[in-house]
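# Got a predicted structure here, sequence first:
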Amino acid sequence: MSDYPIEPSAPGRTPGGRLRVLAAMSGGVDSAVAAARAAEAGHDVTGVHLALSANPQSFRTGARGCCTVEDSRDARRAADVIGIPFYVWDLADRFREDVVEDFVAEYAAGRTPNPCLRCNEKIKFAALLDKALALGFDAVCTGHYATVLVRPDGSRELHRASDAAKDQSYVLGVLDERQLAHAMFPLGDTLTTKDEIRAEAERRGLAVARKPDSHDICFIADGDTQGFLARRLGAAEGAIVDESGAQVGTHTGAYGFTVGQRKGLRLGVPADDGKPRYVLDISPVDNRVTVGPAEALDVTALTAIRPRWCGAPPAGPAAYTAQLRAHGEDVPVTARLVDGELRVAFDGPVRGVAPGQAVVLYDGTRVVGSATIATTDRHQEKPAVTV
C-alpha cells in the first residue's frame, strides 16, 4: 500500500477537523458500525436510510433483499443507540430509473450488468451526495470496505481495504476524484474480521450485531433473477445452438442467461465428447443462445466503454492488474485508452468475462478506474489489439 497518509475522516478539511457527516444506514451491521465510528471520531453525524423500494416488504427473506420496512426500523434503532439524528429519504423513483430499469435493459440487450456499481455511481455517490452537499454536509459515510488515501498535493486515491477478504473497492471503482473527496469509509483501514465487526456492534449495544448480511441483488428478494426478468420482459421462446449453429435446445428468453453459465441449460442434445457446455454468446436480435466447450470461453482481450477514473486517466499503455467480478481474482493486463475506449489485453487467457460487466483496473492497491465491457476477443492466439 502507498506511504501516503491515510485520511479517511477528513474529506475537504484538514486532518482532525470536525465534519458534518451524512451516514448512509442500510439497517445492516456494517453501516451501523461505520456511523458509530464516525460519531466516536468527533464528527457531527446524521443518519439517513434510503427508501429505494416503492413497495417495501415488511420483512426480508433471510439474508436476501434489503430496503424493507424492517431495515429502516433497524437503522433507526441503531441511530438512537449511537445518539445521532435520523431520517428516511425517499429515492425510490431515482433508484428505479437508474438501477432497476438499467438492469432490465442491459439483460434485454444480452449483457450482464452489476447493479451494485450502478447504485454507487448513480445513487449513493451522486443523488445522495449531491443532496448532502446542498444541505451543507461535508461527507457521505458508508459501511463499504475500502480506503481513501490523500496524496501530498491534497488529491484523493481509492485503495483496497486493509483486509483483502472483505475488500469492496471493485464496486466503488466508478467514483471520480470529486466524489472521493467527500467519501468516508471508516471500516476500510482496519484489519478486523466480520466477526470482530459484529462483536464491536454488540459492545456498542447495536441490535443489528447478528443480523444476516444481505446477499445477491437487493431488489430481487427471492433471488430468482430469471423470474424477475421474465415478469418484466415476458416469455420469448428461442433456440439454443452449438458453435456450428445446430439447435441443441430451447429457452423461454435469452435474457435469462449469462456468458459462462453452465447450470440450467436443459439441453436436449448432449455434446459429442460428453463434456459440459457453457453459454458462449447471447444474441437478443434473433433471441438465440450459443453454447460450447469451456475452452471456447477463453478471452485474451476486451474493449470497454464509458470509463470512469478515480483521478487522472492513464497517460499511455501501462501494466496493471484487473478485476472482472466483485469477488474475482486480480489478473495481470496491459491497458490503454483509444478514442475514449479502454483497450485491455490479458497476459494469459481468462474466463467468465461477459459484456456488461465492469473491468476495474488497479495499480497495486490503488484503484485506477473502471469501464463497462463492450466486446471481448476470444482468439486462441495473442490478440491483434496492440496496447
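Okay, I see it.
# from here on, contacts and neighbour counts on C-alpha atoms
Will do.
# how distant is stretch 175-188 from the center of its chain?
Here stretch 175-188 is found 15 Å from its chain centre; the criterion is Cα atoms, centre = their mean, to the nearest Å.
# Could you do stretch 207-219 as well?
How far stretch 207-219 lies from its chain's middle: 16 Å, per Cα atoms, centre = their mean.
# what does stretch 314-331 give?
15 Å.
# which residues are in contact with it?
The list of residues contacting stretch 314-331 from outside it, by Cα atoms under 8 Å, 6 or more residues apart in numbering, reads 168, 170-171, 332-337, 346-347, 353, 357-364, 368, 387.
# From these, which land in strands?
Members of the contacts of stretch 314-331 lying in strands (criterion: DSSP state E): 332-337, 346-347, 358-363, 368.
# SS state for residue 263?
Taking DSSP: H, G, I helix; E, B strand; the rest coil as the rule, one finds residue 263 in the coil state.
# Residue 266 now?
coil.
# List the contacts of the residue lying closest to it once chain neighbours are set aside.
Leaving out its chain neighbours, the residue that sits closest to residue 266 by Cα to Cα, 6 or more residues apart in numbering is residue 249, at 7.0 Å. Residue 249 makes contact with 239-241, 266-269, according to Cα under 8 Å, 6+ apart.
# Pasting the second one now:
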Amino acid sequence: MNKKGKVLMAMSGGIDSTVAALMLHKEGYEVVGITMKTWDYASSGGTKSNKETGCCNIDSFNDARAAAVEHGFPHYILDIRDEFGDFVIDNFVEEYLAGRTPNPCVMCNTHIKWRALLKRADALGCDFIATGHYAQIHQHNNGRYFIRKGIDETKDQSYVLWGLQQDLLSRTLLPLGTYHKTAIRQMAHDFGYPELAKKNESYEICFVPDNDYRGFLKRRVEGLEERVDGGNFVDTKGNILGKHKGYPFYTIGQRKGLDIALGKPAFVTAIDPDTNTVVLGEEEDLKGSEMKVAKINWIKYDGISDGMEVLTKIRYKDKGALSNLFATPNGVSVRFYEDVKGIAPGQSAVFYEGDDVIGGGIIQRVEQHLG
C-alpha cells in the first residue's frame, strides 16, 4: 500500500476537483477517481437541460476520466440517482410545499454524497475520501474533528458542510482549503489543463439547471399550479392586498416578481401554507432577533453551554451575526445581539467560533420580529 494511503477522490470534471485529485496524486497518495451521477438533466424539462451546467453531464464525465487516465489512476462513474432522488429531491419539494426554503446542497452533502463516497471507499479499500470543497478539516485536542473555513473567503464552503458527522470528517481530505482560487487556476495551467481555468463554474442546483425552481415544482407536482393559484397577499396586519400565484412560488425576503403594485417596495415576510397566504411587508419587517433551530449536528464540541457566544450564518453568503445559543428540547434557540434580516425557515443556521464550525442545524421558525 502507498505510504500516504489510498484516497477516493470525487471528481466532477471541473477545475477544483481535478486540481485536487492531481495535487493528491503528486503528493504520493494512491488516487482513485469517482464521478457521481445524481440526476438526468434531460428529465428535468428545464430550458438548459442539454447545456453545460458544470456536473452530471457526459462532457464532465469525460473530462474527469481523461485527467485520471492521463495521470495513471483509475476512474469510475457512480450512479446514485436513486439515492439522490428519494431523499434530496423529495425533501426539496416537501420543504417548498411546507412554506419553507430548502438548501438541497446541504442535504446532499449531509445525507447522500459523503455516505455514498464512504460506502464505495470501503468497498475499494480506500483509507480516505476527498472533494474539491474550499474548507479545512482539523482535529481538536478533545479528539473531535471539525471544519474550518477555507482561507479564500470568497470561495469558502464551510457553510454547506455543517452536517458531516465525525466518522465522515475523520476520513475526509479537503486539499483546496489552504489555497486561494487564483492559485488553483495557476495549478491547472501548471498541470497542463489551461482550459479548466476558463471553464464556467456552476452555481445552480444540479437538478434545476435552468435555475427556475418554480418551473421544477410545477413539473414535479402534478396539478400544483391549479391547486395553489389565487391565494391572498396580505399585509402584516392581515389585510388583503391582492392575489398571488401560489405560496410555494415565493421565498422569504423576495421583492422582485411579486406582480403587485403597492406604491412602495414590498417584501415577502411570511408564508402560511395552511391558508395559502403570503404576507408582504416593509424591509424592516424582515428583521428578527431570535430563531429556533433543530436537527442539530455538533462538530467541534459534543454540545454547548447555555449562552455560548457564536457567529451565526443564516445563508451561504451571509457574513454572520453575533449571537448566543441556548439549548432547547429539540435543538437550540439563537438570540442575536442585533436584528438580523431575512431569516428563512428551512435554510441552514451554521455556528462559528472564529473560523471554526462548531455545528449547525435547520431553521424552524423566527420567534420575534422587532420593528
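Yes, it's here. This is a predicted model, so every value here is computed, not measured.
# Which position in the second structure pairs with the residue nearest to residue 266 of the first structure?
If you follow residue 249 of the first structure across to the second structure using TM-score structural alignment, you land on residue 242.
# What of residue 290 of the first structure?
Here residue 290 of the first structure is matched to residue 279 in the second structure, going by TM-score structural alignment.
# Run through who's touching whatever helix or strand its match lives in.
Assigned by DSSP states H and E, residue 279 of the second structure falls within strand 277-281. By Cα under 8 Å, 6+ apart, the residues outside strand 277-281 of the second structure that reach it are 231-236, 238, 244, 247, 250, 266-272.
# Kindly recompute the last result at 6 Å.
Applying Cα atoms under 6 Å, 6 or more residues apart in numbering, the external contacts of strand 277-281 of the second structure come out as 231-235, 266-271.
# what's the average distance of that strand to the first structure?
Using mean Cα distance after the TM-score superposition for the first structure, strand 277-281 of the second structure ends up 0.8 Å from its aligned counterpart in the first structure, as a mean over the superposed pairs.
# what distance separates that strand from the centre of its chain?
On the basis of Cα atoms, centre = their mean, strand 277-281 of the second structure sits 26 Å off its chain's mean C-alpha point.
# do stretch 323-343 of the second structure as well
Worked out by Cα atoms, centre = their mean, stretch 323-343 of the second structure lies 21 Å from the chain centre.
# Where does that stretch end up in the first structure?
The alignment of stretch 323-343 of the second structure onto the first structure (TM-score structural alignment) spans residues 333-353.
# buried stuff in the matching stretch?
Neighbour-count burial for stretch 333-353 of the first structure flags 333-337, 341-346, 349-353 (criterion: 16 or more other Cα atoms under 10 Å).
# what's the counterpart of residue 44 of the first structure in the second structure?
In the second structure, residue 44 of the first structure lands on residue 30 (TM-score structural alignment).
# any idea how far the closest residue to its match other than its chain neighbours lies from residue 79 of the second structure?
Using Cα to Cα, 6+ apart and skipping the chain neighbours, the partner closest in space to residue 30 of the second structure is residue 6 (4.5 Å). Counting by Cα to Cα, to the nearest Å, the gap from residue 6 of the second structure to residue 79 of the second structure is 22 Å.
# Tell me which of the two has more neighbours.
Neighbour totals were compared for residue 6 of the second structure and residue 79, and residue 6 leads with 22 against 15 (other Cα atoms under 10 Å).
# Under the alignment, what does that one map to in the first structure?
Match for residue 6 of the second structure (TM-score structural alignment): residue 20.
# My read is that its match contacts residue 135, right?
No: using Cα atoms under 6 Å, residue 20 of the first structure makes no contact with residue 135, being 10.0 Å away.
# in what helix or strand does the match of residue 249 of the first structure lie?
Applying DSSP H and E as the criterion places residue 242 of the second structure in strand 240-243.
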